[in-house]
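Peer 1: quick one: sequence and predicted model below, then my questions.
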Amino acid sequence: MKRIWINRQGSLRMGWKLLAVFAASMVLNFVVNGLLSLKVNDRTLFGQNGFTDSLKAPSLYFAIVVVFAAAVLEKWSLSSIGLTNPLTGWGKGAAGIVSGGVSCLVVILLLGMLGYAVFPDGLLGADWHRLNVAAIFTSCLFPAIGEELLFRGYGLKLMTGSFGRNGAIVASSLLFSLMHGANTGVTALAFLNIGLIGLVFALVAVRSGSLWFPIGFHFAWNFVQGSLFSGAVSGGGGGGLIPVNDVGKAWLSGGAFGIEGSIWATPILALLVVIAAGWRFKETAGGWNRSGLSA
């Protein structure tokens, strides 16, 4: 009974820490956005549609608060939450970028072949005037860094202490889905697919002890979806070079949520989960146990 009580207490502390980090991130985002919206004589003090727009992404503040909580409050090394030396982790990041970009492109082209995505100007009809540089930061880069640090870094390490490694992988993926639950166009299918992506990221993070692959994958997926093509990114919008319109019912095309809401994305994401799980289990069976994400 005593051991169960300790686990419950640990789980409660873990929950409050995650909630505190999330709340602090939202407050910091609110404060910064408030300052950027200040006006003098009916004119916005810091301008609009410029560099300051890239500072309005909530996920940027996930990264800031998580690093502070891990390094200052918990006194952990950043490598213990997967933020390893980029000079040694660039290969994993590059592999993640290639994997994420190719995976997203496969889903988009599949939807095009099936008639659920239409490209009015053709696949080569890129319009550089449509490029939204700020959106590359707010919809692609900052979510990749901030969300991976929160869910697959700090959160995964905390949850491993309460649920064990496998339980933490599942729990972090569930929380990742829940965070997208209020996004535009979200459906049960979108919730499932986001969870599958979360499982891929968590499995690879645990296997490699590094967040660089998940960050690279996450960034490339969002970039191809929202900045190369003009599709919705998990319910958000971004200026893309190649116009694309969804056609048909949301569960087929993805609808307003984006391709993660399509049933045709599900088997591809499920295959990625199997690959990531098999990769991890193969390494574990061989005695590998060097993950910096271990509790």
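Peer 2: Good, I have the coordinates.
Peer 1: contacts, neighbours, all on C-alpha from now
Peer 2: Noted.
Peer 1: mind jotting down where the helices sit in the stretch 1-150 of the chain?
Peer 2: In the stretch 1-150 of the chain, the helices defined using DSSP state H, counting those that start in this stretch lie at 2-36, 58-68, 86-114, 133-135, 142-147.
Peer 1: need those helices in JSON lines with distance to Val170, can you?
Peer 2: Shown next, in JSON lines, are those (distance: least, Cα to Cα, whole Å):
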{"stretch": "helix 2-36", "distance to Val170": "15"}
{"stretch": "helix 58-68", "distance to Val170": "20"}
{"stretch": "helix 86-114", "distance to Val170": "21"}
{"stretch": "helix 133-135", "distance to Val170": "30"}
{"stretch": "helix 142-147", "distance to Val170": "16"}
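Peer 1: ok, which of the ones you listed comes nearest Asn49?
Peer 2: Across those, the minimum distance to Asn49, taken as Cα to Cα, is reached by helix 133-135, at 7.8 Å.
Peer 1: and here is the other one:
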Amino acid sequence: MELSAFRLRRFRFPVLFAVLFAVMLAVVGIDTLVAPVPLLALPVGIGLAALGIACYRWLSRFVEGRGELPELAGDRWRGLGKGAALGFGLFCALMVLIAVFGGLDGVGWHSFPGFLGLAGMMFSVATMEELLFRGVLFRILEERAGTVVSLVVSSLLFGMTHLVNVNATFWGALSIGLTGGAMLAAAYVLTRSLWFPIGVHFAWNFAHAGVFGIAVSGSEDVPDGLLRTTLNGPTVLTGGSFGPEASLFALLVCSVATVLMLRRAVRGGQVLRRSAKAR
């Protein structure tokens, strides 16, 4: 029994990553099935997020032998709301910049039920991606290589996963890595909690699809959001077929947030300059 547990801990990264990746795919599949019924998609999405967190807790204890999970500590759950406020504000700032420079072609009311359904879907997806990329990939890599290396590697891998989307472009995927990947990693480093980056991730995607009704990260389907927004102009301004996340304004907005969070993290001693083993 002890030998079996030792082997699991030795290969903890591939085991955790593979299982949570499979769970994430299942979550996306279920979200897709219930998407046509928005009032069902909302509670299902929230339930799937809770299930994903429970799965992460169980795996961390069974595979890694960890008793306490500070990244999911109950006393830090308020970071979810703070992160949501930040993510929503940042995406709104991005849209304001695009509008000011003439990239907003039209906007109108669309679907309130769709708005509710997308809240559940985006919450479950954001939760699973944060558990996978920040909870597993970033956390374990940081223990071995330090914060800087982990931030760069996890951000690039996070961006590259978006190449599978229908309208994906190399620049779009790189932009996601430089903006979303780095910003979410910085949110985790600053708070040492997954609640804050989950909130940021959810609110950014929800504002993107659920509020403004713009396809997310090169997706082919235009979401039934509260509004239906169309963009028009140079790719550098609007992000082209990939969406506003590939615009230079997204890079600007997210980079400012990332730098400010990392600066606070450095001052607070939250940045690991070398691996835990080296210590």
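Peer 2: Arrived safely. Nothing here was measured: the structure is a model prediction, and the numbers come from that model.
Peer 1: about what we covered before: got the helices of the stretch 1-150 of the first structure as CSV, with distance to Asn193 of the first structure and mean neighbour count columns?
Peer 2: Formatted as CSV, the helices of the stretch 1-150 of the first structure follow (distance: least, Cα to Cα, whole Å; neighbours: other Cα atoms under 10 Å):
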stretch, distance to Asn193 of the first structure, mean neighbour count
helix 2-36, 23, 15
helix 58-68, 20, 23
helix 86-114, 12, 17
helix 133-135, 23, 20
helix 142-147, 16, 24
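Peer 1: ok, the corresponding residue of the second structure for Ile259 of the first structure - contacts?
Peer 2: Mapped onto the second structure by TM-score structural alignment, Ile259 of the first structure lines up with Pro244. Pro244 of the second structure makes contact with Leu94, Leu237, Thr238, Ala250 under the criterion Cα atoms under 8 Å, 6 or more residues apart in numbering.
Peer 1: CSV for those residues, including secondary structure and distance to Arg192 of the second structure?
Peer 2: Shown next, in CSV, are the contacts of Pro244 of the second structure (DSSP: H, G, I helix; E, B strand; the rest coil; distance: Cα to Cα, whole Å):
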residue, secondary structure, distance to Arg192 of the second structure
Leu94, helix, 26
Leu237, helix, 34
Thr238, helix, 33
Ala250, helix, 25
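Peer 1: now the first structure: which of these match?
Peer 2: By both residues aligned by TM-score structural alignment, their matches' Cα atoms under 8 Å, the contacts of Pro244 of the second structure still in contact after alignment to the first structure are Leu94, Thr238, Ala250.
Peer 1: so how far is His201 of the second structure from the second one?
Peer 2: So that's Thr238 of the second structure. 20 Å (Cα to Cα, to the nearest Å).
Peer 1: repeat for Leu151 of the second structure
Peer 2: Distance from Leu151 of the second structure to His201 of the second structure, by Cα to Cα: 16 Å.
Peer 1: with Ser217 of the second structure instead?
Peer 2: As judged by Cα to Cα, Ser217 of the second structure and His201 of the second structure stand 13 Å apart.
Peer 1: touching the host helix or strand of Val204 of the first structure from outside, list them.
Peer 2: Using DSSP states H and E, Val204 of the first structure sits in helix 188-208. Contacting residues not belonging to helix 188-208 of the first structure are listed as 82, 152, 156, 169-170, 172-174, 176-178, 180-181, 211, 213-214, 251, 254, 257, 260-263, 265-266, 269-270, 272-273, 276-277, 279-280, 283, 291-294 [Cα under 8 Å, 6+ apart].
Peer 1: before we move on, what about stretch 43-53 of the second structure?
Peer 2: 23-24, 27, 31, 34, 119-125, 127-128, 131.
Peer 1: hang on, the earlier thing: who has more neighbours out of Leu151 and His201 of the second structure?
Peer 2: Under the criterion of other Cα atoms under 10 Å, the comparison of Leu151 of the second structure against His201 puts His201 first, with 29 against 25.
Peer 1: circling back: show me which of the contacts of Pro244 of the second structure is closest to Arg12 of the second structure.
Peer 2: Ala250 (34.8 Å).
Peer 1: would you mind getting the angle between the helix holding Val204 of the first structure and helix 86-114?
Peer 2: Using axes from the mean of the first three to the mean of the last three Cα atoms, to 10 degrees, the inter-axis angle of helix 188-208 of the first structure relative to helix 86-114 is 150 degrees.
Peer 1: distance from the chain centre to helix 188-208 of the first structure, please.
Peer 2: 9 Å (Cα atoms, centre = their mean, to the nearest Å).
Peer 1: same thing with stretch 245-258 of the second structure?
Peer 2: The answer for stretch 245-258 of the second structure is 15 Å, by Cα atoms, centre = their mean.
Peer 1: which parts of that stretch are buried?
Peer 2: By neighbour count on 16 or more other Cα atoms under 10 Å, the buried set for stretch 245-258 of the second structure is Glu245, Ala246, Ser247, Leu248, Phe249, Ala250, Leu251, Val253, Cys254, Ser255, Ala257, Thr258.
Peer 1: ok, stretch 69-77 of the first structure next?
Peer 2: Ala69, Ala70.
Peer 1: make sure Ala182 of the first structure is indeed in a helix.
Peer 2: No. Counting by DSSP: H, G, I helix; E, B strand; the rest coil, Ala182 of the first structure is not part of a helix but coil.
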